[in-house]
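Engineer: the sequence isn't on hand, but the structure is:
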């Protein structure tokens, strides 16, 4: 009875007891559920309102669950399950994770001794609903199922085509379907999903589709799976793909005692039309992998290829990578990989950066080596193959990546860059996790193909999460030569330290540089480096000491040669050069008290010195577009040209702003310069102007632009002398230094008036130390605004009132030993006056100077003078002369037309400015009649020819005639005086006047002696006879008883001596052709200026 009562009680309490037991079983598997047991009997159970999760938002809910079982002996066996109106809610978060809420924690329970299986039973799902909560909104679907699993079971779930618009998350025409079929004691499923477009935060996929197929027997002894995907376009911040597709196939056999793989095999493939991972782009990428294993073991091979790789500054038209992966039974893995980039080239930016590392610095010591390296590396960067082997293995509980074999880039030109282990027993680099931690000993070598030979040997390389990257070793530069230039460093000490956001490289030791400097050369320039190059929010190049000592073996520049120079390069503001985070440059250098001693090039080797008080350079601009501003205070060059000749060029300041980018150029200016040379007629001061330098046709060209200078004549030897020329200004000086040759042009102005006088053209060959200059003044017009004394004070007081024009050309030649000059002056209708000759007109001709500085000429210089009138006009002058040293003028010939004859000057040499000057004037074949007309003497006619000579002595105080003579030529001539001067004369005077009315002379002479500023003694003698009307002699020789006596042909001798100041010379000169004046002197004697009382009367 008691047993019956207990059994009755259990039966009556079966529903609460069933709820308890079912709830406990679900809780044991990690699921908390609410439900009600509606019925329970020996054949089955019915549950209502089964719910998982919160009541207001359940993760799953089923209206009715009906389970039926059958008994096999005392063991029930599930026979059928019906789910009515089940609801399943899935949640998809913004990270792409799927959650089933409370159902996610359900486990399979305790493991058994055999592998689990899928039971055969009838499963029916009626009116199933699927809810998917996603960032773009909720998706809804339905599912249903029916049939006996393992025989005729089918199940279908669908999400119909749905669009959910949104700004950050959106779905356009998305749909999905799950189908499950089970027959022949196996089960298979198919899952497909697609969308026209899916927007997920900052990622977008267009025309995406995925398909997954799976199959397994009910005993779960073997699995096969296939998956495929296709995306027309995928855009994310890090991935950009076009026509991306891929697939995975695999199969596995499971163990008998557990649901675990015993053996398995898998294959994966993927490809795309184009794929970009951040800045890495691949055209037609292809990936394949094959793996197999037993238990936990894995053996896999993979390959990766494409038609074009573009990334990390590299473009490869044949990229490929392959590798192997191994996993041992205990889970340790290892592998290796080889990446090969064939038919590769650096991209445009990388090649620009490579070229920028070797800027075009033509004309600088590193110019040829940089150019050679740039050309070699640029050619190598156009076609090379890069290979990098890597070994992967597990060690010390983590992953280790090692470079144990050389990684190499080999160019078609033969250039090779190789990274290899420094020691045979140690990998070059080892990167290990956890950490990461990097160690190694590496050799980096560059060689071949014209590239500079370089070797960086890092003895130690270390880095970890706790410590910065550190490396220490040596750098050797060898065989870096080009066109006579070289850069070398033998085991330059290198220490590298790098941490997050910054680092530092220290260089220690000497480097040796040889190369050109302009058209010269620097030899064995050796800076002893002790530098630190740091970076982080920019970068800096600093000295570890105060300054960098620099030794110079030799310097040849501008025709000068220096040897064994030493200087110190000191940083400004703590850095030789620096850049901030925005790449703005700063820093600079200073060289104090620069002094170099050397000599001029050439056999004479004249001593030379170059010095500057201070040289300062400052950097500005930006990285890749550098500006270096250099200023030198009081730069000076001095050359001992000869024992008593020193050439000095001194500037107050010279500046140079160098702009260095893909090419280079320099602009600057210079101020307050001066040039002195004892062989020059003057000194050059206030030199100023601008200059520039830049490469043209691969060679440096230096230009001086709009230069100016003041040219001042040397101080005369004594105060009595005047300067050779007044201050001149050289303006608009443009000069070009190209191929060791300086070409210059400019203008010459009068400094005081600012009036242009001439233009000049100059050339200097620096290697020869020789050159020339040509000064041209075309159409230099004299007038009221310009007189010769405006150009040179030496003409002041000598000439005045100059008009006309002159063409002047001066040529100056110089060598290392001497300066010579020559020139020519063409006078064009020049007229002027002197202190003694008031009228000189129409001077024409060309004067050739063989020394412009000394103003000397060769013999035979010729000028023509239209008119010269010192009181008596002479015309058509022909002068031949030579200007000699010490202001001497050699008169070779001087002739003027005068009175139908010639007035000439005897050849002589005159010293200008001397105490005494002697020369002789001559009259030749002067016509007496023309002379009377020239002198404009009235009432007198004469015939005959005259000649004479006038020796002159000129002193600073006066002029003297010494034995001057004028005499008649040949058989004499006639004189006829028709004036009224003798009408009132009586006696002898009357007879003389009557005789001179028609008088033929046989001889006539005039002598002059004396001081032209004092008394001049004149003696006039002429003799002859009267002709024509007889002369009445009655007044002087009466004949008694005869009345008037007249005679014809009576001989007369006139002999008159006159002593008078030279202002009476005109009166004396007139007596030559006006004897009446002599006769009048007998009766009209000046009381203050007495005529010699002993002068004889006419006989």
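Structural biologist: In hand now; what should we look at? These figures come from a predicted structure and were not determined experimentally. Numbering: from 1, shown residues only.

Engineer: going by C-alpha atoms from here, please, whenever you check contacts or count neighbours.
Structural biologist: Fine.

Engineer: report the buried residues of stretch 185-204.
Structural biologist: 185-200, 203-204 (16 or more other CA atoms under 10 Å).

Engineer: and it, how far out from the chain middle?
Structural biologist: With CA atoms, centre = their mean, to the nearest Å as the basis, stretch 185-204 stands 61 Å off its chain's centre.

Engineer: pull the residues that contact it.
Structural biologist: 94, 149-151, 168-182, 205-218, 233-237 (CA atoms under 8 Å, 6 or more residues apart in numbering).

Engineer: now with 7 Å?
Structural biologist: Applying CA atoms under 7 Å, 6 or more residues apart in numbering, the external contacts of stretch 185-204 come out as 150-151, 168-182, 205-218, 234-237.

Engineer: and what of stretch 628-635?
Structural biologist: Applying CA under 7 Å, 6+ apart, the set of residues contacting stretch 628-635 is 611-620, 650-659.

Engineer: in strands only, show me the residues you listed.
Structural biologist: 611-620, 650, 653-659 (DSSP state E).

Engineer: which of those residues are buried?
Structural biologist: 611-620, 650, 653-659.

Engineer: contacting residues around the nearest residue to residue 765 once chain neighbours are set aside?
Structural biologist: Among residues not flanking residue 765 along the chain, residue 741 sits closest, at 4.6 Å (CA to CA, 6 or more residues apart in numbering). Listed by CA under 7 Å, 6+ apart, the contact set of residue 741 reads 763, 764, 765, 766.

Engineer: could you write me a ChimeraX select line covering just the buried ones among the contacts of stretch 185-204?
Structural biologist: Selection of the buried residues among these in ChimeraX, burial being defined by 16+ other CA under 10 Å:
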select :150,151,169,170,171,172,173,174,175,176,177,178,179,180,181,182,205,206,207,208,209,210,211,212,213,214,215,216,217,218,234,235,236
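
Engineer: adding another structure so you can compare the two:
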């Protein structure tokens, strides 16, 4: 069809006249007409000469035979016109019937038998070779068929053309001016014009002439019609009925179109049918049409019937076109492709507010488009410079009869080499579909502009509205847009309500997207991310430099923004949350930096706080991480404060890792229960909402490892725990308990030994619990009541953080020396809140009896008076003498008593009301050494020998006074008499008859008194605490410990002094000698 139109509409060449079948017939018949006239005059004698001269004068080369010449009938045979080797026309036989009129021969009929015409169409012009001189005469006379009876018997033609070979056959008879009737057939096996082709084309029908007007009726058929890869029709036909005016100036007709299956780009039809009426008059072509396609199928859907109805008008040989019409499609069945694309989009948007919106659109479209109807009106105009298409109204109405897509006042224009222009209004809608309205327009010389708005569209909790959006397209194809969108619904990890998002950016023809030039404000009515819930908040993001906030293209995504200090209020798990930072800058790929960050969770005294002095990061495709400094987390439920936190962090595959972390941890209680500890190279990770951390805590000065800590915390539940492991804290001269806790001051000192143990802290919504278990195999220490050796046992804490133990904790004591060393004791106690030490009591075996410490309460860390009450039961005097190594004394008897030891607020110790009482029947005290004083008188020596062995019925020792000063000891013996070792003489017998009571008052410093008896006999046993620098000259305490180097030096000096004294004594007489009269007494 397209080839026919191009051939028909080709512009005429200068000087060309109508190329019609009539002109061709004239040329062929001319031989017979001319020959007949001359034959009538000259008859046969001159026939050859006259015909030859006539053909020669017209420049026509021809061969023929004259079979018969008569007044009424002339016959020529074997006519060949043109080159005999390649003739233009051959005619087997021509018969010319004449009728004399007014004495001249009148042409009545021409009969052509088996004429054969050979021609060519080149550049739109038909050429019959030699006959062109008869056809293209240049005459201006209007065309008219001759008043001539013509009979054609088996006439045929073969036309070679640029489009392919065309064969024709004509059979008919009658007057060409009226009454001619015949049959015409044209055959073109393969026609090609440009990229269009027709295979198996044929035209067959009847031709007749009525009143000089030629008429044709018959079908034009083709096996296949194709134009490149755009149009392909099979088994088509056009039933033609064409009538021309006598001068061929007007041609009109009707056509009925019917084809088989056809296809166009992205569309196919099962069949195409239609009718048309057309006319051609003075270079004006008009036609109306009505076309219908059955089963029009595209990837987007299928119309059961698609119709087009309208007219077209062409002027100036189709140089200008115009027309109008309507199209209507009914019985739409949506295709699978739109639903599949929308389903894929919904899956891609899963977890966001767009997923339910797209799903609703997909479902609503599938419902509305089933059975939908398309109706559109259009007009168009085209000339050499401009094409314009106007669509006053177009509607796609869904099953509910709502407009799914509508156009109004739409115009498309294309001028010259410029960009196409489009103006028009559009809207979308339908049951369950978003309602969008907008207008696209373009003023001459201005960019294409689109303005649209979308009413709030919701699906469940998700909604989206675009109150206004303006888009423009520049000549280089760049699209700029500006507007705002309001959205609610799911976002990754949570949901948003009332989000207001600016839409500002450009999209280039090269596919580069740039968003948000200049500062932009984003706001939400509510935002929930996991357990985090924000209320009404807004944030302003500004670009860094001249670049937009976000760019996307072949190089990937890049983002760069900065903000003023931020301050957000939210709730996490129902608790208030405060988020604040200093000025923040972030870029991707690039860096992130902020200062003075603060996170607070909770309210009042229960606020959980994390402060960061500085946070820096490097953000890249394969790396997100950086450093932080001055971190200070605060958990009110855990009475510990962490500060000076610093380290590196990295975020990979949804996991946050902190490494090389250093921090300082302190007790929040006042006063501190333990001294600050530090950690280096600690680690922390956040994976699947669970925080895990590991650290080794050390004493900051000595760097002694105190405990290993392993922490796990579930952010979703707020529950977690910390495991503590003390692998072994060794106390020595360089590290003491007071380095860990000042509470140890005044309680213990000079601790030596190792402590191990474990602890655990658990926390959840109900609160915090903690426990621990620590032990030592051997500890030596100095306590207020004396040195302690080989203390061992296990301490079980029921509340480790509060330093509270279970009741009745037990420590085994290898030895304790409150002045007299005692062994293998046991002490029970309970520590409460790290503030109160409840001593349940203690007990030791003591010199054949027991020493018991009565229960007492100590408020740790407070200045207070404390009383240690020591109960002595069954102390054997002989064991005491033996323990004190008083080798020249012997004693018997058992003693019981109570000795209160009181320490005042300043730590000064006193014995107050101490009493030791002998048990009945008393005891014995004797001097068993050999002692004679050189200058002792006879009477004195006699008295000493008499009293060296005494028995007593009762003894009482009263102890009072300061431990660090002068202690008053009052000793009273009752019922004194001589023992077995005393001499019986006049003095002893006199004394025995007397009721004697011996009272002694001793005043001396306590520590000196304890050793004074032994020092009387063994000076080396005495170590003067004054020489050690422990007490002053008046007994005041100067210090409670001395370093080992000083002790070693003093020992060496004492050893040298002892050797010198021994050497001197060997050279002198003893100071004490036996008495010469001892035996006589």
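Structural biologist: Great, that's in hand. It should be emphasised that the depicted structure is a prediction, and the values quoted were computed from it without experimental measurement.

Engineer: what's the TM-score here?
Structural biologist: TM-score for the superposed chains, counting by TM-score structural alignment, normalised by the length of structure 2: 0.67, backed by 916 aligned residues with a CA RMSD of 6.2 Å.

Engineer: any chance of the contacts of residue 741 of structure 1 in JSON lines, with neighbour count too?
Structural biologist: JSON lines is the format used below for those (neighbours: other CA atoms under 10 Å):
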{"residue": "763", "neighbour count": "19"}
{"residue": "764", "neighbour count": "20"}
{"residue": "765", "neighbour count": "19"}
{"residue": "766", "neighbour count": "20"}
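
Engineer: just to revisit the earlier point, for the residue nearest to residue 765 of structure 1, give its distance to residue 530 of structure 1.
Structural biologist: 39 Å (CA to CA, to the nearest Å).

Engineer: in a helix, residue 134 of structure 2, correct?
Structural biologist: Yes: judged by DSSP: H, G, I helix; E, B strand; the rest coil, residue 134 of structure 2 forms part of a helix.

Engineer: excluding chain neighbours, what is closest to it?
Structural biologist: residue 27 (5.7 Å).

Engineer: buried stuff in stretch 255-275 of structure 2?
Structural biologist: Result for stretch 255-275 of structure 2 [16+ other CA under 10 Å]: buried residues 255-264, 267-275.

Engineer: ok, stretch 104-124 of structure 2 next?
Structural biologist: 105-121, 124.

Engineer: do the same with stretch 402-419 of structure 1
Structural biologist: Applying 16+ other CA under 10 Å to stretch 402-419 of structure 1 flags 402-411, 413, 415-419 as buried.

Engineer: and residue 141 of structure 2, how many residues sit next to it?
Structural biologist: 8 (other CA atoms under 10 Å).

Engineer: and it, what element?
Structural biologist: Assessed by DSSP states H and E, residue 141 of structure 2 sits outside every helix and strand.

Engineer: and the helices in structure 2, which stretches?
Structural biologist: 2-9, 21-42, 47-57, 132-135, 336-348, 354-369, 737-740, 877-883, 938-947, 986-992, 1006-1017, 1044-1066 (DSSP state H).

Engineer: residues in structure 1 aligned with the last one?
Structural biologist: Read it as helix 1044-1066 of structure 2. Counting by TM-score structural alignment, helix 1044-1066 of structure 2 pairs with no residue of structure 1.

Engineer: quick one: contacts for residue 946 of structure 1?
Structural biologist: Per CA under 7 Å, 6+ apart, neighbours of residue 946 of structure 1: 924, 925, 926, 927, 928, 966, 967, 968, 969.

Engineer: as JSON lines, those with neighbour count and distance to residue 222 of structure 1 would be great.
Structural biologist: Output for the contacts of residue 946 of structure 1, formatted as JSON lines (neighbours: other CA atoms under 10 Å; distance: CA to CA, whole Å):
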{"residue": "924", "neighbour count": "21", "distance to residue 222 of structure 1": "149"}
{"residue": "925", "neighbour count": "18", "distance to residue 222 of structure 1": "151"}
{"residue": "926", "neighbour count": "22", "distance to residue 222 of structure 1": "151"}
{"residue": "927", "neighbour count": "22", "distance to residue 222 of structure 1": "153"}
{"residue": "928", "neighbour count": "24", "distance to residue 222 of structure 1": "156"}
{"residue": "966", "neighbour count": "21", "distance to residue 222 of structure 1": "155"}
{"residue": "967", "neighbour count": "21", "distance to residue 222 of structure 1": "158"}
{"residue": "968", "neighbour count": "23", "distance to residue 222 of structure 1": "159"}
{"residue": "969", "neighbour count": "20", "distance to residue 222 of structure 1": "158"}
